[in-house]
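J.: Sharing a model that was predicted from the sequence below.
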Amino acid sequence: MNHRYRQIHIPLICALSLSITACDGKFFNTEKDSKLSAEHVSKLIPARVKDRDSWANDIIQITDELKITQDAQNICTIIAVVDQESNFIADPVVPGLGDKAAKEINQRLEDKLGTKMAGYFETMLKTKPTPEDNYLNQIRKVKTERELDQLYREMFDYYSKQYHVSLLAGAAKLVGQDVAENFNPITTLGSMQVHIHYAKAHKRSFMTINQLRDNLYTQNGGLYYGIHRLMMYPAKYDKPLYRFADYNSGMYSSRNAAFQKMINKLADTKLDLDGDLLLYNKDGDAKLQKSSTEVALIQYFSTDPTAPSARTIRSDLKDEKSQAFEDSVTYQYIVKQYEAKTGQTAPYAVMPKVVISGPKLSRDYNTNWFAERVNGRYTQCMSRAKHLKLT
């Protein structure tokens, strides 16, 4: 499962920043002079970044549009993630991307199309549009995600027209779908690496999927959807580190990992603290199959007739990607039992333990590595803000 996108639709009933509480979907605080200007933001962006003023203007415009308070904490949160994900380059070069993509494409095709149709596609890769400048050679030459993305779209457009994919028995399930989109391996895009499903669910205006993809590769588009994903959900975290972890492993993963940790303490289980309370398919939809967390809850609750039923547990866990889960019977029951047993305040968040892997990475990492790296950039930004007397 792709842990970069483990949420689809998040109700924006109450937006919170890292340290600012709100109840009307807007970020605010009580200090009238805390609002930063584009000039201030430009000075907070690392000096090595080209066109700092341009990036700063876009950040101010987007935070205005999303009604996010433009104080040092929020702006530094945004700057830290952008810098970690792309070093403030709208369409950054990814070392070795072409070779990695060329190596992976055959396996991906066989998994999706089956051996026979994958064979047709492989032939096309090696011979079209010309034998000398074939698609496989073009893949090896790409340097950025945008180049690879656009090449995939071109290839699948040619393939679908040449082989009439929607009529093929082996691809019947693709009827009515965008074939290129279904097969496109580029799922996280732009300067803030936003999942295409998230961007699609929160489009700022009507556009086709290809137009949306192209927009994500622009400076403003990449920032808009990344800032939306990072900031536009409420969480009671006491430090930005957990929001950074969530950006990598999924909304509320840090809170949910703490929930799993409490279950381990109460039920003497060894659940992975991955922040996923249900099992999901590649599209982010919950599976009917019970997760280890759900099974552990059912078994633990079975000894108490006053505990939530299996049906209630399932219903509550479906809210795991929203703030509403904290008010559920299941969550509150675990919190109460934990505090009664330990005499300690229930933890609201812990670091999720999720491995990060993919063709764009030189090796596997984990969420803690990502969050700590971003937090280091955040701390540097806040130090600059303090030096500039912006806090």
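T.: Cool, the structure landed.

J.: C-alpha only now, for contacts and for neighbours.
T.: Fine.

J.: Please tell me how far stretch 136-151 is from the chain's geometric centre.
T.: How far stretch 136-151 lies from its chain's middle: 23 Å, per C-alpha atoms, centre = their mean, to the nearest Å.

J.: Pull up the distance across it, start to finish.
T.: Using C-alpha to C-alpha, to the nearest Å, one end of stretch 136-151 lies 10 Å from the other.

J.: who's in contact with that stretch?
T.: Residues outside stretch 136-151 that contact it (C-alpha atoms under 8 Å, 6 or more residues apart in numbering) are 91-99, 101-102, 125-126, 184-186, 189, 214, 217.

J.: mind redoing it with 7 Å?
T.: 91-94, 97-99, 101-102, 125-126, 186, 217 (C-alpha atoms under 7 Å, 6 or more residues apart in numbering).

J.: any idea which element Arg140 lies in?
T.: Element membership for Arg140 (DSSP states H and E) is helix 135-141.

J.: list the buried ones in that helix?
T.: Within helix 135-141, the residues that count as buried by 16 or more other C-alpha atoms under 10 Å are 135-137, 139-141.

J.: Need the contact partners of the longest helix along the chain.
T.: In the chain, assigned by DSSP state H, the helix with the most residues is helix 367-387. Contacting residues not belonging to helix 367-387 are listed as 44, 72, 76-77, 80-81, 84, 241, 244-245, 248-249, 351-356, 391 [C-alpha under 7 Å, 6+ apart].

J.: another structure for you, compare them:
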Amino acid sequence: MPVLPLPLHRVLLGAVAMGVLAACSTVPAPAPGPPADVVRNEIERRIPARTADRAGWAADIQAAFAAQRIAPNAENICAVLAVIEQESGYRADPAVANLPRIARQEIDRRASALHVPGLLVDAGLRIKATDGRSYGDKLAGVRTERDLSRLYEEIIDRVPLGQRLFAGKNPVQTGGAMQVSIPFAQAHAQGYPYPVQASIRDEVFSRRGGVYFGTMHLLGYETPYTRKVHRFADYNAGWYASRNAAFQNAVAVATGQALALDGDLLAPGAPLDAPGQTERAVRQLGAALGMDERGIRRALEQADQLVFSESPLHQRVFALAESRAGKPLPRAVIPGIRLDSPKITRELTTEWFANRVDGRYRECLQR
């Protein structure tokens, strides 16, 4: 359940049995693989019967698997279907409750931060759009993130205040059937198998684009996980967040300090002499680890890659922590993150999201 209008937040590949790794990692499909129609039929069979255009959804999912060379096994199929069902209920561009109010609150928040008077904001929204309606009237009529994204694009282009409020950046940062991050899609557009009609942003709001980039975000990286629930947590919190939260837990055990298990090992943009909480705690273990501050920083900079699991820092921290704890420690922990979005009306967490999707995943496997 990524954030609108701002993005939410924002894995020991050791002696894992190859059969477990194949079930929990994204594995390239063996050539030539099952025929496309066989894969589509299998996907369609697992989509809930009440879903409109099951064949169309199955075709788009099969195309995403083929383009990304993802094995179309039951585990991967059901993982994608579980996220789609959780995030949109099989709607390519789902409606968002109270979206006009959410959007206006975001505009007012930005205006307040920039000390722009409310009267000036009201005047800007009274400007006529290309269809003759005021931007305020158009804002009141938006129902989906695609509607709002397109309106923001027009406001940024045509209303002088729009550039000031949004700094040329569209506030809608997630969208589509799998609520994938638009910046993620833009950064991974190479190899997109469809003609781009307008922009990658617009493609995310289409069924084919939302499925393609959502599948990549969910399955487009290898992990050391033995349970899909940790991949679902990563979908919400970021690649390798579950692996990194487990590392934070090991650091906490080794140092005796309480740490936020959020999966963020480095504070964004922190200089070497002003490290974040986790990095400071790791530095306290420097002598025992045989690593100086720069070596620790270089290792932590790999936290968004699978190779971090094999790094000396990762292995030595776990050795220290397990020696202190007197027992093995988990290599994957669901991050403790509270979901912060104006679309959410009750207190939810990454753990809630991951378990909800995991439940849908298990139901799909039984279909």
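T.: Structure received. As the structure is a prediction and not an experimental result, all values here were calculated from the model.

J.: Just give the TM-score of the two.
T.: For this chain pair, the superposition-based TM-score is 0.86 by TM-score structural alignment, normalised by the length of the second structure; 349 aligned residues with a C-alpha RMSD of 3.1 Å.

J.: ok so, going back, show me which of the buried residues of helix 135-141 of the first structure is closest to Val179 of the first structure.
T.: Checking the buried residues of helix 135-141 of the first structure against Val179 of the first structure with C-alpha to C-alpha, the nearest one is Tyr135 at 17.4 Å.

J.: Please name the residues that touch the closest one.
T.: By C-alpha under 7 Å, 6+ apart, the contact set of Tyr135 of the first structure is 125-126, 128-129.

J.: Mind giving me the PyMOL select for those residues, buried ones only?
T.: Selection of buried members from the contacts of Tyr135 of the first structure for PyMOL, criterion 16+ other C-alpha under 10 Å:
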select buried, resi 125+126+128
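
J.: Just to be sure, which of the contacts of Tyr135 of the first structure are found in strands?
T.: The strands, defined by DSSP state E, take in nothing from the contacts of Tyr135 of the first structure.

J.: all helices for the stretch 1-150 of the second structure, in order.
T.: Under the criterion DSSP state H, counting those that start in this stretch, the stretch 1-150 of the second structure contains helices at 18-24, 36-46, 54-68, 74-87, 99-113, 118-125, 135-140, 145-158.

J.: Could you count how many residues lie near Glu104 of the first structure?
T.: Glu104 of the first structure: 12 surrounding residues under other C-alpha atoms under 10 Å.

J.: right, I mislabeled it, should have said Ile334 of the first structure
T.: Ile334 of the first structure has 21 neighbours, counted by other C-alpha under 10 Å.

J.: Translate it into the numbering of the second structure.
T.: In the second structure, Ile334 of the first structure lines up with Val317, judged by TM-score structural alignment.

J.: Same check on Ile78 of the first structure?
T.: Using TM-score structural alignment, the partner of Ile78 of the first structure in the second structure is Val80.

J.: Isn't that match up against Phe213?
T.: No - at 11.0 Å, Val80 of the second structure and Phe213 do not qualify as touching, with contact defined as C-alpha atoms under 7 Å.

J.: Who has more neighbours out of these two?
T.: For Val80 of the second structure versus Phe213, neighbours defined as other C-alpha under 10 Å are more numerous around Phe213 (28 against 21).

J.: For the more buried one, give me its contacts.
T.: By C-alpha under 7 Å, 6+ apart, the contact set of Phe213 of the second structure is 180, 185.

J.: Tell me which stretches of the stretch 201-350 of the second structure form helices.
T.: For the stretch 201-350 of the second structure, applying DSSP H, counting those that start in this stretch gives helices covering 207-219, 228-237, 241-255, 277-283, 286-289, 293-300, 312-325, 350-366.

J.: Tell me the counterpart residues of the fourth one in the first structure, please.
T.: Which is helix 277-283 of the second structure. Counting by TM-score structural alignment, helix 277-283 of the second structure corresponds to residues 292-298.

J.: The first structure: which residue goes with Ala67 of the second structure?
T.: For Ala67 of the second structure, the equivalent position in the first structure is taken to be Glu65, counting by TM-score structural alignment.

J.: neighbours around its match, how many?
T.: As a burial measure, Glu65 of the first structure scores 10 neighbours (other C-alpha under 10 Å).

J.: any idea how far Glu320 of the first structure is from it?
T.: Taken as C-alpha to C-alpha, the span from Glu65 of the first structure to Glu320 of the first structure is 28 Å.

J.: Kindly report the same for Arg243 of the first structure.
T.: With C-alpha to C-alpha as the criterion, Arg243 of the first structure and Glu320 of the first structure are 15 Å apart.

J.: Also Asp91 of the first structure?
T.: For Asp91 of the first structure, the distance to Glu320 of the first structure equals 33 Å [C-alpha to C-alpha].

J.: Repeat that for Lys50 of the first structure.
T.: 40 Å.

J.: swap in Ile89 of the first structure?
T.: On the measure of C-alpha to C-alpha, Ile89 of the first structure and Glu320 of the first structure end up 33 Å apart.

J.: repeat for Glu181 of the first structure
T.: Separation of Glu181 of the first structure from Glu320 of the first structure (C-alpha to C-alpha): 28 Å.

J.: Just want to know which of those two has more residues nearby.
T.: Neighbour totals were compared for Glu181 of the first structure and Glu320, and Glu320 leads with 23 against 17 (other C-alpha under 10 Å).

J.: Report the contact partners of the aligned partner of the more buried one in the second structure.
T.: With TM-score structural alignment as the matching criterion, the partner of Glu320 of the first structure in the second structure is Ala303. By C-alpha under 7 Å, 6+ apart, Ala303 of the second structure lies in contact with 244, 265.
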